[in-house]
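**Student:** What would the 3D arrangement of this be:
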Amino acid sequence: MAKKDTKTYSEIKAMPGAEILKLVSDSRVKLRQMIFDLQAGKVKNVREIKNTKKVIARALTALKEIKV
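**Tutor:** This next block holds a predicted model:
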């Protein structure tokens, strides 16, 4: 089986704030590219788009928790 590329909430929560911001930024760029590739018919694993959205949501949730 392939290694899971997604990060769990507890893994993200343990990261420093700057690293979480970088994760969000990188994931958004990756998501944007995957959506363009999907429209062009190049994406083979559509589930990866869903997983990337979840990573972004988890990271933003962790950031909000840190700032509270």
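
**Student:** CA atoms for contacts and neighbours, from now on please.
**Tutor:** OK.

**Student:** which SS class is the closest residue to residue 28 other than its chain neighbours?
**Tutor:** Distance criterion Cα to Cα, 6 or more residues apart in numbering; nearest residue to residue 28, sequence neighbours excluded, is residue 56 at 7.3 Å. The three-state assignment at residue 56 reads helix, by DSSP: H, G, I helix; E, B strand; the rest coil.

**Student:** compare with the first, here's sequence two:
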Amino acid sequence: MKAKEIRDLEDQELVEHIRTVRRDLFGIRFQHATGELENTAGLRTTKRDLARALTIAQQRGIDTSNL
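**Tutor:** Below you'll find the model as predicted:
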């Protein structure tokens, strides 16, 4: 997701997006560790997407420590 698209999300949608991306990242990391991940670029892309979402949440003052 691009930063503009993330900024257009409502606060609750942003929190849900962060939860989803964290779950996806966990799955991708697990696949990478077991050697099942074919597209390793997806790991980098997912990390960046999470970082964008967390940055925007921090700018809005949303507490993401317990998500």
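
**Student:** Need the TM-score from the superposition.
**Tutor:** Superposed pair, TM-score by TM-score structural alignment, normalised by the length of the second structure: 0.85. Supporting alignment: 62 aligned residues with a Cα RMSD of 1.3 Å.

**Student:** Let me see the contact set for the most centrally placed residue in the first structure.
**Tutor:** Of all residues in the first structure, the one closest to the mean position by Cα atoms, centre = their mean is residue 55, 3.3 Å from it. Residue 55 of the first structure is in contact with 6, 7, 8, 24, 27, counting by Cα atoms under 8 Å, 6 or more residues apart in numbering.

**Student:** With residue 60 of the first structure instead?
**Tutor:** With Cα under 8 Å, 6+ apart, residue 60 of the first structure has these contacts: residue 24.

**Student:** Could you check which residue of the second structure pairs with it?
**Tutor:** Alignment note (TM-score structural alignment): residue 60 of the first structure maps to residue 54 of the second structure.

**Student:** Distance of its match relative to residue 23 of the second structure?
**Tutor:** 14 Å (Cα to Cα, to the nearest Å).
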